[in-house]
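Asks: My questions concern the predicted model and sequence given below.
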Amino acid sequence: MSNLDVRHQLTNEEEQLLQRATDLFPVLRKFGQQIDEDRHIPEELIEQLAAAGLFKLGTLKKYGGYEVSIRALVEIISEVAKGNGSVGWVVQIINGNNFNATLSLSPQVLDLIFEEEEEVRFCSVLQGRKVDFQKVDGGYLVEQGLWGFASGSKHATHALLNLRDNRSVKDNASMLLAVVPMSEVTIIDDWYTMSLRGSSSNSIQIHNVFIPDKYIVDQSENMYTNMNVLSNESEHINQYKPYTLIISTLTTGISAILGLARGGLEYFVETATRKGITMTTHSIQAEVGHIQYKVGLAAMKIESAHLHINRSIESLEYHIQKKQPFTEKEFAQIQTDIGYAAMLCTESVDMLMVESGGSVIADSNPLSQIYRDIRGGANHALTTASTGLELYGRILLGLPPQNLLTLSYRPILTV
């Protein structure tokens, strides 16, 4: 049975990391406007996040990281996003990518990467816009490649990029992932948006870059190899490898959205006890019946979203423990859970915006920033509710999936 109280499921170290994220809340809120105006996170704040260990949540202990559980990752990143959506998004993306790179790359390649940098931070784009490459002796030559949107690009050391683009994924949905140092990447300054302005989700490009074979992961081959890892308990991390795509869904979108909704509710509750409603006789918003109703409904939507997220995590943990592949329906249900959770969180903030009066439209109003950021987060391909609901409906109706993530994983799903 899913439970909203996750404290008893976190280790002491994970609770300490969660507390460090909580302690940064005032600093994150203070930098809110500057982050939006600069369209990236100030370096002094990056340093504070790094000092708190918040870029190493998904990094293996052997490389100086914390190797936290998926559940802890969601809770800690959610706490960061309560303070600022852009920061939460970047922390989420870097940790999710670091964890997923660990599951995808060989130990030898990981050793090389982590020896080169004091702190490795991956950005990623899992579908190229246009990529022209060819297989050559010893690797791949990318003649030209364009990807968007690479969240956290200005703060990353490496990029994890799918060499298959919009044209080729229709013929082959599995990913051909390449590790590229950011020194080989050009960041295009094109992230001018209403939402998550400080996430540095710029387009990136490379031109005539040679990528050695050892830095390439062919997912179509890797998935079958990883299924054989189910019976191999020589390394703790191995148990996660067959579930890399599910873990990508859980670690690269929903945590920040959950945190933004939680932050929006907390801010609204705080201000409702000291402001009235213009053009009425109500001097305290919190004493008005329809406000109480909306706060209760918003809270239930957020808590329901958390339950859906927890159900997905429990499903993942069950399959890992039993060393079982997912059925197609189970895989689709997790994707749908995440999109539906994002929809519930967005709806909760929408309701609170409506009840916040005219002052909420100011850029400086924290709820205004939360509203903009959660809207952008919920539009991410992995958290778009309509895509997930269509997928789940198709599976329930006995139709083939339309979702590329499900299609790429389909060869090793059970009926």
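Replies: It's in.
Asks: For the rest of this, base every contact and every neighbour count on C-alpha atoms.
Replies: OK.
Asks: On the C-terminal side of the helix or strand containing L367, identify the next helix or strand.
Replies: Under the criterion of DSSP states H and E, L367 resides in helix 366-378. Past helix 366-378, heading to the C-terminal end, the next element that is a helix or strand (DSSP H and E) is helix 385-396.
Asks: Next one for the comparison:
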Amino acid sequence: MVEQHAVEFPHTQEARSFHKMNIGNLANTRCGSSAEADESVVARARNLVPELRRRSEEIHALGRIPRDLFDRLLAEGLFGLSTPQGYGGLQTSVKTKKATIAELGRGDLSVGWVAAVMNNAAWCLYALFPKHIIDRLSATHGGFRGCVTVSPVKAKVRKAPEGYVIEEGRWGFNSGVYHANWDLLAIPLVDDAGNITDHGLALVPMDAITILDDWDTMGLRGTGSSGVIVKDLFVSGELVTSTSALLSGVTQATSATAPLYRTATDPLLTISQLFPVLGAAQTAIDTFLHRLPGRMIYGLNEEKIESAVTHLQIGEITAKIDAADALVQRAAEALDRNAESMGEYMPSLDRARIRRDIGFAVRLIMEAVDTLASAYGGSAARASDPMGRIWRDLRVATLHGLLVPATSLELYGRLRCGQPQKAAML
């Protein structure tokens, strides 16, 4: 058995088909210079795939994206997909973001995951906060580089004149925190008596935050998703936005006039985290096919590449991943279409349907990748094996609360049955 630390693949037919699926749909909905701009953005990410694959073990061992690689991604504009053009960003559609971040995920899932999170944080800034705040944070050295976490382990907050004091707070899963200069932290919003009136997101500068350096997992290690703590910190009210308002489509930034910043919040932030997963699933197929020649079926004198079992498995696996991609593509197009329509905020049932499709896509992907890992064999158990790393990365990624299938499927089914909504995030 040959140990591999990094794998470079030729452009297989499967990879070419995956690329055409992402870009072809863009070209069908946009024309001329817009389509060319979309392709240019995606090409920036695609050109990095070989390097990301070569450096995957380094990223994993370091527990974060290496600084030089992060700076290169930053220079290519790949953390500016949700940043308005007026602030130096690319301001892409959801469809283009899908194609771009999926390419990063093809290279390394941790890198794609951090890109999704940091672009989501940027979207929150430019869609939800007033212009003078945007101007100030955008003028930060190196620009705004944010991360976001909506799951506080503990957040004790009191009302104060002109804002709030976070007396004591702890948050986990801060993907990209080692490269961020601002963190969007979920906090309860309270009145003078301490009663919770709403929930919100508070923009907190990284120099006021202690990083716990506690990210120690079997997969997605390169995201550096460490926990953070904050104590006795005053946060001005203008740096806090209401969760209930943002989930209802209330925006206040001048950039909100662009369609991107009218996109339905919950499905946008959720679907973005699935984009790199789609790319990593494609790499799992590439890895399997790359190692297939010469490998034998255990206990039989038959090569896997010639076996009908392998052919059936690949047929089913690719069908599931293609079906997942089609569901996500349809959802991305629906989000763009609604945002561009200048009509009403996306109705709750439509938002729930996107969450349903995301959940089902996750299920299809994991069924496919589990089958791949099983067919790949015991080599996937080795920590240094590329299939094992991809498999573990995907397993950890799909544990994210927004991607758990059961929650999203139940949410849609409940609304279709005419029952009242009970999910906070929709």
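Replies: Done, it's in. Small disclaimer: the values here were computed from a predicted structure and weren't measured.
Asks: How alike are these chains, TM-score-wise?
Replies: Aligned and superposed, the two chains score 0.89 in TM-score terms (TM-score structural alignment, normalised by the length of structure 1); 394 aligned residues with a Cα RMSD of 2.3 Å.
Asks: so where in structure 2 does the helix holding L367 of structure 1 end up aligned?
Replies: On the basis of TM-score structural alignment, helix 366-378 of structure 1 is assigned to residues 386-398 in structure 2.
Asks: Quick check: buried residues in the matching stretch?
Replies: 386-395, 397-398 (16 or more other Cα atoms under 10 Å).
Asks: Aligned to T346 of structure 1, what sits in structure 2?
Replies: In structure 2, T346 of structure 1 lands on M366 (TM-score structural alignment).
Asks: Apologies, that question was intended for A21 of structure 1.
Replies: Checking with TM-score structural alignment, A21 of structure 1 has A45 as its match.
Asks: Tell me the helices and strands packed up against the helix or strand harbouring that match.
Replies: Counting by DSSP H and E, the element that carries A45 of structure 2 is helix 32-46. Packing partners of helix 32-46 of structure 2 (3 or more Cα pairs under 8 Å, 6 or more residues apart in numbering; DSSP states H and E): helix 13-29, helix 94-107.
Asks: Swap in 6 Å and give it another go.
Replies: Judged by 3 or more Cα pairs under 6 Å, 6 or more residues apart in numbering; DSSP states H and E, the packing partners of helix 32-46 of structure 2 are helix 94-107.
Asks: what range in structure 1 does the helix it packs on sit on?
Replies: The aligned range for helix 94-107 of structure 2 is 70-83, by TM-score structural alignment.
Asks: from the chain's centre, how far out does that stretch sit?
Replies: 10 Å (Cα atoms, centre = their mean, to the nearest Å).
Asks: Ok, stretch 209-222 of structure 2 next?
Replies: 17 Å.
Asks: Next, the residue nearest the centre of structure 2: secondary structure please.
Replies: Taking Cα atoms, centre = their mean, the centroid of structure 2 lies closest to Q273, which sits 2.3 Å from it. Of the three states, Q273 of structure 2 takes helix according to DSSP: H, G, I helix; E, B strand; the rest coil.
Asks: Would you check how far apart it and A375 of structure 2 are?
Replies: 27 Å (Cα to Cα, to the nearest Å).
Asks: likewise W171 of structure 2?
Replies: 38 Å.
Asks: What segments of the stretch 201-350 of structure 1 are strands?
Replies: Ranges of strands within the stretch 201-350 of structure 1 are 202-212, 216-218, based on DSSP state E, counting those that start in this stretch.
Asks: Identify whichever of those strands lies nearest to L4 of structure 1.
Replies: strand 202-212 (35.2 Å; Cα to Cα).
Asks: Check the mean deviation of the closest one from structure 2.
Replies: After superposition onto structure 2, strand 202-212 of structure 1 sits on average 0.9 Å from its aligned residues (mean Cα distance after the TM-score superposition for structure 1).
Asks: which residues of structure 2 does that strand align to?
Replies: Strand 202-212 of structure 1 maps onto residues 226-236 of structure 2, going by TM-score structural alignment.
Asks: Could you tell me which residues within that stretch count as buried?
Replies: Quick answer for stretch 226-236 of structure 2 (16+ other Cα under 10 Å): 226-231, 233-236.
Asks: ranges for the helices of the stretch 101-250 of structure 2?
Replies: Remark: helices assigned in the stretch 101-250 of structure 2 by DSSP state H, counting those that start in this stretch are 109-128, 131-138, 243-247.
Asks: now swap in the stretch 251-400 of structure 2 and tell me
Replies: Under DSSP H, counting those that start in this stretch, the stretch 251-400 of structure 2 gives helices at 265-291, 308-340, 348-376, 386-397.
Asks: picking that back up, could you dump the strands of the stretch 201-350 of structure 1 into a markdown table with distance to A332 of structure 1 added?
Replies: Formatted as a markdown table, the strands of the stretch 201-350 of structure 1 follow (distance: least, Cα to Cα, whole Å):
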| stretch | distance to A332 of structure 1 |
| --- | --- |
| strand 202-212 | 29 |
| strand 216-218 | 23 |
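Asks: For the aligned residue in structure 1 for A424 of structure 2, which residues are in contact?
Replies: Residue correspondence to structure 1 (TM-score structural alignment): A424 of structure 2 is matched to L404. L404 of structure 1 makes contacts with A173, as judged by Cα atoms under 6 Å, 6 or more residues apart in numbering.
Asks: next one: R170 of structure 2
Replies: By Cα under 6 Å, 6+ apart, the neighbours of R170 of structure 2 are 152-154, 228-229.
Asks: from those, which two are the most distant?
Replies: Checking the contacts of R170 of structure 2 with Cα to Cα, the most distant pair is K154 and V228, at 10.7 Å.
Asks: Quick one: neighbours of the aligned partner of I321 of structure 2 in structure 1, just the number.
Replies: Applying TM-score structural alignment, one finds that I321 of structure 2 aligns to I302 in structure 1. If you count neighbours by other Cα atoms under 10 Å, I302 of structure 1 ends up with 25.
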